[in-house]
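Engineer: could you work out the structure for the sequence below:
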Amino acid sequence: MSIPLSIYVGRRVSPLLFLGFASGLPLALTGGTLQAWATVESVSLQEIGFLTLVGTAYTLKFIWAPLIDRYSPGFLGRRRGWMLITQVLLALGLLVMGQISPATSLGAIAVMAVLVAFLSATQDIAFDAYRTDVLATYERGAGAALSVLGYRLAMLVSGGFALVVADQWLGWSSMYSLMGGLMLLTALATLWAPEPSNPGQAPRSLEEAVTAPLGEFFRRPEAWALLLMIVLYKLGDAFAGALSTTFLIRGAGFSPTEVGTVNKILGLSATILGALFGGALMARLGLFRSLLFFGGLQAVSNLGYWVIAVGPHNVWLMAAGVALENLCGGMGTAAFVALLMGLCKQEFSATQFALLSALSAVGRTYLAGPLTPPLVEKLDWPGFFLVTVLIALPGIWLLWIRRADIERIDMQGMQEDRAN
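Structural biologist: Just a heads-up that it's a prediction; the model follows:
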């Protein structure tokens, strides 16, 4: 079976690489990179810890998502208009951040970082809605994959590359100005991106924008089963990755340099490759078969960590296990994001996608994070990684028994594509 990689140069899909880059660029600049700057400027550890609260906007973005559904800026459509506004304001915000020193004005730079994070989260709301609205059903996997690629590249630029630029060449202030310039360039992608062929009608009132997305979703007979599936589908993957770096250093005995090199280079490359391959394959397999196949691969790939735990101390074995897990995880991510897009109605895609994506983080945040340490203490690392395979099975089982619902989502999407 041929894999239609040409789908990535499609008129609706290709701009998502640059829009995904725009989505990912501000995150590190208000997170890890800002913390690095504060550290270099000898800011106290307690004050640096305070800066971690800046990213709260990303977890609360569903609160103001109805505003993005209800109101249009009056140009470039209901989605691209908001994207352009936030990208221009983000560029200005990063330029201003570069003019403030954490050493002398930590409060001021923290306020600007909160504003940048808020604008970035708002851009994400509009971008997720745009991506949901513009893609044909068969393009959703490829669109999700290309967005992931752009996002990850932006994280490299604003995380690793930005630190080198600040330390070796330009200094921190000029580096933030450079990142602001890059952010402004991404607005060109918004101007280039096509308008959805059927953008959908905006809610008639703000009250409708708040209540109708939930009402529409929960009127579906399969609503609760789909919500549970969203929580469970990548749960095994979340457990396996929760303390993976700690395992590789403390449990398997590899050096931080070895782990960092493998995770940052090979792991990231495998994730991107998996997302791109999975996104293209989805155009052939359809949504249900992709979710089932990729979900099974996600579960089995956790055994790569088990092999590392019980096998000989060998960096190539470690690299192979990490690459396998990231490759399969990237494929699963492409299918999972396509599922979230398929569950959204165009009228409320900003609010529904924000809510569903927030729900998808429940397992990672409230289950995998707290429960992984006691499981490791009880089972040791080899037993724990075997259990992560079992943790992945309920999501696959629920997917199987709700096959008709998933296929109906795919069929409805294709019917809407033909109607448009």
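Engineer: only C-alpha atoms from now on, for both contacts and neighbour counts.
Structural biologist: Will do.
Engineer: check which helix or strand the closest residue to Gly267 other than its chain neighbours maps to.
Structural biologist: Spatial nearest neighbour of Gly267, excluding adjacent residues (CA to CA, 6 or more residues apart in numbering): Ala323 at 5.3 Å. Element membership for Ala323, per DSSP states H and E: helix 315-343.
Engineer: and that helix, what does it pack onto?
Structural biologist: Other helices and strands packing on helix 315-343, by 3 or more CA pairs under 8 Å, 6 or more residues apart in numbering; DSSP states H and E, are helix 106-134, helix 140-156, helix 268-285, helix 287-301, helix 303-310, helix 349-360, helix 403-419.
Engineer: what residues of that helix count as buried?
Structural biologist: Buried residues in helix 315-343, defined by neighbour count with 16 or more other CA atoms under 10 Å: 317-343.
Engineer: geometric centre of this structure: which residue is closest?
Structural biologist: Taking CA atoms, centre = their mean as the criterion, Val148 is the residue nearest the geometric centre of the chain, at 6.7 Å.
Engineer: mind listing what it touches?
Structural biologist: The neighbours of Val148, taking CA atoms under 8 Å, 6 or more residues apart in numbering as the test, are 17, 20, 272, 275.
Engineer: distance to Leu355 and neighbour count added to the residues you listed, as TSV?
Structural biologist: Converted to TSV, the contacts of Val148 look like this (distance: CA to CA, whole Å; neighbours: other CA atoms under 10 Å):
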residue	distance to Leu355	neighbour count
Leu17	23	22
Gly20	19	27
Ile272	25	25
Ala275	23	31
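Engineer: please generate a structure for the following sequence too, so the two can be compared:
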Amino acid sequence: MVSASNVYTSPRVVPLLVLGFASGLPLALTSGTLQAWATVSKVSLQDIGFLTLIGSAYTLKFLWAPFVDRYAPPFLGRRRGWIFLMQILLALAIAAMGLFSPAGHLGALAALAVGVAFLSATQDIAFDAYSTDVLRKPEMAAGAAVKVLGYRIAMIVSGGLALILADKWLGWGHTYFAMGLLMALCAFVTLISPEPESPGRPPRNLGLAVIEPLAEFFSRRGAMTVLLLIVLYKLGDAFAGALSTTFLLRGAGFSVSEVGTVNKVFGLAATIVGALLGGSLMARMGLYRSLMLFGILQAVSNFGYWVLAVTPPHLYSMALVVAVENLCGGLGTAAFVALLMALCKHEFSATQFALLSALSAVGRTYLAGPLTPPLVEHLGWPTFFMATVLIALPGLLLLWWRRAEIRALEGPG
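Structural biologist: As a prediction, this is how the structure comes out:
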């Protein structure tokens, strides 16, 4: 059995921290941070809700994943070549977002954000396939945890630090320039990351790249219910987080700098603890037990937002809620990523992971985003956050129902 210290220092695991950071950086810049920018620019709540549709590329990325599986840039291999190319294009596109503002050019800014989301989703296709291919089986839990750690650190930087920079130091435009520079720096790590020890052979043609991954997956027993589980598992978390930035600013009455500071300090600390703890617990508990425990915790953590909604604004209470949410959300995401990786065959890792992870975004993009504004308007913030706990229950019940299939994925060591 590989020790925790050895597995976390593996040359295949360590680069996933920075690559996970690059994967997570664009999401907040086209969702939470853009949401905050639009909020302080007096954009209507309904328009802010529709901005969540920018994330559609993350849901639809399985449509062009076979292209990424079949073809490769003429440098750095089939996986790293795509990652590097997308990182360079993302650096330019994110910086370009700083040239517009929600108040005067909401349409143009939204269109550019859609482009960023497309490039980011394509980077995710290649990165998820790379991490699935490069990790040895004993490294899977640690690799999933490190991916989540890097991803969530990026969410703190682009969703917490970015708010502070925009509010106190750089302004919104220059903050987006700085985020583009960070993405460019991540590309250097891609250059020195190792190739998979046994790289899979690309499909012989694009048609086979489309058909074979789907045929193999749907030939499995219980395939449809596993897909439904992927949609439902983090649905409560998605509803609670859809307008969380707007709630903290407009509903709970905190300032932009307060939200940014708490996200940066307490969110980052909880993220680090959650990711590393998640990897260690998964190695001991197994995949199914980890998914169940972490899923319950991430559902219960939504009660924290209810507390903020019914009490006067206090910085300490917000810090505690943000810390608990990041800790529980990080645990749940680490286990969820490990599940997706376990479900993929190496021959089709790009397309299968893209399909599965895109399904996981269905709830966030097409349910939580559009439905949260009317639910908040009809229920009010306190009742809404209570409802998000109930929304999480169907996914946990389905997980329990398919426990035999999930346990079969764990395999030996």
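Engineer: sorry, back to before: let me know which of the helices and strands packed on helix 315-343 of the first structure is tucked in deepest.
Structural biologist: helix 140-156 (a mean of 26; mean count of other CA atoms under 10 Å).
Engineer: mean deviation of that helix from the second structure?
Structural biologist: For helix 140-156 of the first structure, the mean deviation from the second structure after alignment is 3.1 Å (mean CA distance after the TM-score superposition for the first structure).
Engineer: what's the following helix or strand after that helix?
Structural biologist: Taking DSSP H and E, what comes next after helix 140-156 of the first structure is helix 162-164.
Engineer: which of the residues in that next one are buried?
Structural biologist: Going by 16+ other CA under 10 Å, helix 162-164 of the first structure has these buried residues: 162-163.
Engineer: show me what that helix is packed up against.
Structural biologist: Helices and strands touching helix 162-164 of the first structure, by 3+ CA pairs under 8 Å, 6+ apart, are helix 32-40.
Engineer: buried sites along the helix it packs on?
Structural biologist: So, applying 16+ other CA under 10 Å, buried residues of helix 32-40 of the first structure: 32-39.
Engineer: same question, stretch 259-266 of the first structure
Structural biologist: Buried residues in stretch 259-266 of the first structure (16+ other CA under 10 Å): 259, 262-263, 266.
Engineer: widest-spaced pair of those residues?
Structural biologist: Across these, the longest distance by CA to CA is 10.1 Å; it joins Val259 and Leu266.
Engineer: returning to that earlier point: which one of the buried residues of stretch 259-266 of the first structure sits closest to Leu356 of the first structure?
Structural biologist: Asn263 (28.1 Å).
Engineer: excluding sequence neighbours, find me the nearest residue to the closest one.
Structural biologist: Excluding its sequence neighbours, the residue lying closest to Asn263 of the first structure (CA to CA, 6+ apart) is Val322, at 7.3 Å.
Engineer: what sits against the one you found?
Structural biologist: By CA under 8 Å, 6+ apart, the contact list for Val322 of the first structure reads 262-263, 266-267, 304-305.
Engineer: what of Gly24 of the first structure?
Structural biologist: Counting by CA under 8 Å, 6+ apart, Gly24 of the first structure makes contact with 150-155.
Engineer: nearest to Gly107 of the first structure, of those?
Structural biologist: Met155 (24.9 Å).
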